[in-house]
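Asker: task: produce atomic coordinates for the following.
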Amino acid sequence: MDNVYKNKILFRMKTLLAAFLVVCCSLQASPLSQLSREDAPQSAKYYDSYGNQQANPLFDLGSWHGFLQPKHENAGSFAGPAIVFEEYTLYFAEYIEMLSIAVDGGEYQRLSELPSSISSELGYYKQTFTTNSFNIDVYLSFVSTRSSVIDTRISNLTEKPLNLSLKWQGQLTKHWKSDDDDYIWQVTPQISSQAIAWQFGQTRDTWHKLNDSTARFKIARSIAFKSVFNPVEPSYRSTSALTVSPANSKLLTTVISYTHNQHESDSEDVKINAWLNSEKPAYLNAKTRWQSLVNKLSNQHSEQAKRLAIKSLETLVGNWRSPAGAIKHNGITPSVTARWFNGVWAWDSWKHAYALAEVMPELAKDNVRAMFDYQITHKDTLRAQDSGMVIDAVFYNYSKARGGDGGNWNERNTKPPLASWVVWQIVSKSNDEAFLAEMYPKLKAYHEWWYLNRDHNGNGLIEYGGTVDDTHTTKEGEMRFSVQANTQLAVLASCKKGKDNWYLCSGNQLYLSLLDNSQIDAFDIPVQHAAGWESGMDNAARFGFISNEQFKEYANQTYQGDMAKAKADWQVKIFENVRDGQLVGYSINQESVELNSYLAMEKRQLAQMAKRLGNNQDAQKYQAEYQTLKARIDACFYDSKTGFYYDLAIDNAPQSPSECKGKLLVHRGKGPEGWAPLFSQVASTENAKSVINTMLSEHEFNTHVPFPTAAITNPAFGADVYWRGRVWLDQVYFALSALSHYGYKKDAQQLLQKLISNSKGLSQKDSIRENYHPFTGEQQGATNFSWSAAHLMMMLDEIGLPESSLGQH
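Answerer: Model prediction:
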């Protein structure tokens, strides 16, 4: 037997053994992605009916670009990339790096024409192509916050040298939204023997695309090549040659990067050269890293739970964005595929970080810091009166008020006070005393802000509201609002008439004088929207939101059609909050049971933190405040007739810290705010039992997919309405935690199983959605939604599935 033939046999045996070991290891320790990763984007805005970018591209390590696996006809390439252009995700290409090979000067053959297998592993993609003469393995994984790598290993299975001609092709997207909407990318190609790059022309389109004039997408390879860019197609083609010796293999490395500006490009280029010269395939690091993450997930006893926990983790990591622009720390965004969600929000961040506290503690800490980076201080030039507040949303670009040109940055409101909740969870899991010491004074300042700027009557019970902001307040300090009146009224003389009989007005006194005017058909108050956002439940029934048809039905059933009386029940008043003669913000005229429950829980957690830090004075102070507020929540927000908790409507008069005069908003129906005292563990056992009876009733909240955001009996309930019927998984988590806290854990486990079984796609490879239809389980809202993923991880960990389901597959 000659040496060449012997080497060939040995090489084939090694190849088969390696393949066998890979399969075995995959079955034992390297599970597949639990998300469907294949698609073929046809336009930059490859939107579904909800405005989401279709498909579930792989993003990792905080990258700002991601890829899909191709459909079979495009095997040998990768679909995309999807690039986050500062604040908006767009598909830059239909595919890139489609590889074709010619042997010994013959015709090129696309890899898609060869026998192949394509798999989406955790953290990387794999494509394998096999012929009698050679084998090709192609892997894609991420190596940094800006770069991904394609490892291409070509193995010669013959006893003679394998002379190959290589051709890579890519096709940029040609349409903006549809086939009838042609789009030409404003790019300048930069071509060399080692790289092909596209530098984007500056775009500052606030609501569609934002990028610097030096933003760059680059493809660099470890082999010299020639490239041509066709601006008409638009497409590119690169060619090269390679010889692989008998019974041997060669590794080609391709580094792909997207950088926002020249500084990032210069920094990344140094790393790119190192990766191009590495002899170790990059995907191995991704494989090891992801296996380590999966090992940290709580031990789930059923295959269903394991798969769902992995899918949830994939979703959170996919929405991880590394520092860029105004985002100073790593953060988890709500969804990289949803049009408006490429920033970091306050209570979203608290939930994401809570779920990752044990699995990825450093990312969890950074996510918290990403929001506290912009905590308002007394030195702030724009809103010093809000010292202590954490703003609602942080994006790549500052708002115009902050000197930027972004439209998504938001300081009109904050979000519910769950910051101490997440910090205490992180500290409990990591024992990081330094992080606790770092965050404690910031949490104190945030907590005290609520009592300074959102307690209109001074009684220690807090309201949601809005900040002094250009959207809410004129330069003269008057509140902005709009009214619709089909009759021209003298009282509106100072207002500016707009379309459809809407008048743009300002002034709190004018606003209050119009509330009871029967000739005013509708109000639109920016502060009211901000208050809904501040609660996180944007258009909930308790904030006066109800459809016209539902309102008429309510008037007919409650007041025999008297619209004026019905209007008073659903009308929200806005109060100005003044401190030392200065307007510092606004409150709506209702003290929130949910908000005050969270604040009570925060007092308890601040007391625990202070004690751990050795600050006994603070510990005693916050513990005493906790006990007082806990008692007041039962006394002030519980309705014994209906056995449920509600917000309390107040008037403009001051009250003492022991008072809670007002009217419970029973007529606006039941909502998830009613179980907030149970989640926060401040409800009495007796009251909790009544609330739980309502929660478990199939006539109220126990629907096909349990816990809609309004009870079925709520006058404003709508199964497909954002916060008046759809099922949000954070509210499900709060509900199941509430049940568990008060001795109903088995019920909670059964309801968790019901949620997973009846929410379409949760147990399959569909993306995790923003919310679900309570009666049908239909998927609704944003795809790849982080806080849904976070709460699934939390529920699987803290609640668990019933024992009867642990053997299910």
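Asker: please count neighbours and contacts with C-alpha atoms only from this point.
Answerer: Fine.
Asker: can you show me the helices along the stretch 201-350 of the chain?
Answerer: 262-276, 283-296, 303-318, 346-356 (DSSP state H, counting those that start in this stretch).
Asker: quick one: the second one to chain centroid distance?
Answerer: Between the centre of helix 283-296 and the centre of its host chain there is 23 Å, according to CA atoms, centre = their mean, to the nearest Å.
Asker: and the first one, by the same measure?
Answerer: Remark: helix 262-276 is offset 29 Å from the chain centroid, using CA atoms, centre = their mean.
Asker: so what does it touch, helix or strand wise?
Answerer: Judged by 3 or more CA pairs under 8 Å, 6 or more residues apart in numbering; DSSP states H and E, the packing partners of helix 262-276 are strand 216-221, strand 249-259.
Asker: please give the structure of this sequence too, so both can be compared:
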Amino acid sequence: MKDSRIGRGRFAALALACMLAGGGHGARAADATGDAARYLDLLDMHGSPKSAGDRSFNIFFDAGAWHGYSLPAAGESSSGFSGPFVHSLAGGQWAGTRFATLTLRDATGRQALPLSLVAEHAGPGFLERSYGASGLTVRQTLFFADSMRALVRTEITAADTRDVALSMESATMAVQGSRLEAHGRQAVQTFDGSPWRLVTTVLANEAAASATANGYRLELARPLRLKPGQTATIFVEQALLDGTAAHLPGVDGEAAWSANRERWAGYLKHAAPYHLPGVADDVADRVATKAKIILLGNWRAARGDLHHDGVIPSYSNPDFNGFWAWDSWKHAAALAQFAPDLAREQMRAMFDYQADDGMVPDCLYLDKAENNWRDTKPPLATWATLAIYHATGDRAFVGEMYDKLLRYHRWWFKARDHDHDGLAEYGSTDGTRIAAAWESGMDNAVRFDGASMVRNGDGAWSLNQESVDLNAYLYREKLELAELAGVLGKRADQAMWLREAAAMKTQIQQAMFDAKAGYFFDIRLGSHEPVRVYGPEGWMPLWAGVATPEQAQAVSRVMMAPDKFGTLMPFPTLARDNPKFSPIKGYWRGPVWLDQAYFGVEALRRYGLRSEADDMARRLVINAQGLTGQGTTYENYDPLTGHGYQSPNFSWSAASYLLLIEDASSTSLRGQDLR
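Answerer: Next up is the predicted model:
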């Protein structure tokens, strides 16, 4: 990773530094001009934890940090920020309720100067709160210097000459045997049975840390002497350590803030304006930027048994504290557009655990003993790698990944092709049907209701049906491997992949398309009878480019039919007229999942149905409740109302929205017009 982290795998201390500067606040991204000001408050970041596990509101994470913060709940006017939330502590716990609550006193009379909240904002890469106090203006900005430490930058400007005493308090939460000790300039919060700890170090020369009844206090030993128009800038650095490091070198607060602004300017920069027909350009721009913020909010740095950085599915769900393969491929494809270093890390994180036979596990955790080897996930790793190459031209990364991708691709046909006919099935390593369904990514999809398991060999089992989406993915992967082989000058490999793709294309077209129904279906092993359930798997041959123009035209009619998939929020995971259609609680039996919907839009675009694709894309953006306002992305959506359900701040939904808008903005649309 090329970011501002200091020392991979090490964690920083908490620090406070003070410096005086003449004149105003200086150029800031949070000022009324610039990209950051355009993107203020895309998400509502207000909330105060009512319990240690409270995830009912949005939390600000950045730079891969495992700890995060929020603006206090609306109406709470006292200074500071909610937090920290420590994601690595018992799956995610609030270790504190309030951080950096500021107290100012007139140094002469020692009388407290009440702070009045003036404004507060969540911007790209920072939280900010401003106050007024009897001739003083105060601004607190919380941002991340790197994956280990967050800083609060407090600026105090006086209208007249005065001496001001300053202290800051932080309230801790009694969680997991939390203990607090203060030694000189340092306060340390530890937790029973956990290597994680929060360390607070006051870096000002004359300052001290002390424990209080509910937390700790940081206090400057001497008052600040302020002159008219002069600003005192105080930095508080909070960071998380585990057992790998006792401390870190100090950080320059102003340099860290400048680096933060430079990093985020890079994220916000894009080659051309975002444009989605039927959606105002500023709305498309804000939705795409919100998607970036959500993805980066779920970024977690390499820690424990996670050897590279990656993106978790959602910090809002206590079950999602690791990296999942299918999610990772989608995250990487989207990250390639604006954070390619992180995209590469995301790919490496999963392939760190590739088995000797080529399999990549379903998911990875801080503790590798929890990794799931019962199944893998659909083969989109080559698609993601190619997206990174197209965005970066990084031939070295292609060389790093090619053999790994080749082995993963071949594994499918060795472990998941029961009858050795060149068409694969989803399956599991333990012979359970539930793990086989997980492998599809569509855990409870109706198409698997009548499926059973067949044994292929030691640790290799298949469902008794060849899935059309799996084989469409594998067909496209052969073409993508051919392109990667060409990048590396492997001409023999390139020709081999193209021959294999051509043969597989014919098989899918002939065996898996039901001409009477005008749709692609899974087929049973042996009988080759179609499993006639209308789901998103049926448009994957269009996304992959495997369908004939005539087949694509038939499938597109089904996709756009109001009684099938042309709903208010289009492309549900089960046709609307199916008796088992359950749009709210059905999980994969009716709700819209944005990855499948994005693939549906791209399927139409690939075969020249541009206006139809644009209309479906517009509906996915406009009809998702809250998306164009301050709402976040969700795991899935009700296709009839657009209401979001399951996990908020869901990464692959954010990734899908970004790709949806990015692709619509491209002038290089593919395919021929079928009409």
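Asker: TM-score for these two?
Answerer: The TM-score (TM-score structural alignment, normalised by the length of structure 2) is 0.90; 638 aligned residues with a CA RMSD of 2.3 Å.
Asker: of all the helices of the stretch 201-350 of structure 1, which gets the most neighbours per residue?
Answerer: helix 346-356 (a mean of 27; mean count of other CA atoms under 10 Å).
Asker: before we move on, the earlier item: so which of the helices of the stretch 201-350 of structure 1 comes closest to Trp424 of structure 1?
Answerer: Nearest to Trp424 of structure 1 among the helices of the stretch 201-350 of structure 1 is helix 346-356 (9.1 Å), distances taken as CA to CA.
Asker: in structure 2, which residues correspond to the closest one?
Answerer: Helix 346-356 of structure 1 corresponds to residues 325-335 in structure 2, going by TM-score structural alignment.
Asker: mind telling me what Phe717 of structure 1 corresponds to in structure 2?
Answerer: By TM-score structural alignment, Phe717 of structure 1 lines up with Phe581.
Asker: could you give the number of residues near that match?
Answerer: Residues contacting Phe581 of structure 2 under the criterion other CA atoms under 10 Å number 19.
Asker: that one - nearest residue in space that isn't next to it in sequence?
Answerer: Gly590 (5.1 Å; CA to CA, 6 or more residues apart in numbering).
Asker: what ranges does the stretch 501-650 of structure 2 have for its helices?
Answerer: For the stretch 501-650 of structure 2, the helices defined by DSSP H, counting those that start in this stretch occupy 540-544, 549-560, 594-606, 610-622.
Asker: could you redo the ones you listed as a markdown table and give each row mean neighbour count and distance to Leu568 of structure 2?
Answerer: A markdown table is the format used below for the helices of the stretch 501-650 of structure 2 (neighbours: other CA atoms under 10 Å; distance: least, CA to CA, whole Å):
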| stretch | mean neighbour count | distance to Leu568 of structure 2 |
| --- | --- | --- |
| helix 540-544 | 26 | 21 |
| helix 549-560 | 20 | 11 |
| helix 594-606 | 25 | 13 |
| helix 610-622 | 20 | 7 |
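Asker: among these, which is nearest Ala445 of structure 2?
Answerer: helix 594-606 (13.0 Å).
Asker: give the aligned range of the closest one in structure 1.
Answerer: Under TM-score structural alignment, the match for helix 594-606 of structure 2 in structure 1 covers residues 729-741.
Asker: next, the mean deviation of that stretch compared to structure 2.
Answerer: Superposed on structure 2, stretch 729-741 of structure 1 shows a mean distance to its aligned partners of 0.4 Å (mean CA distance after the TM-score superposition for structure 1).
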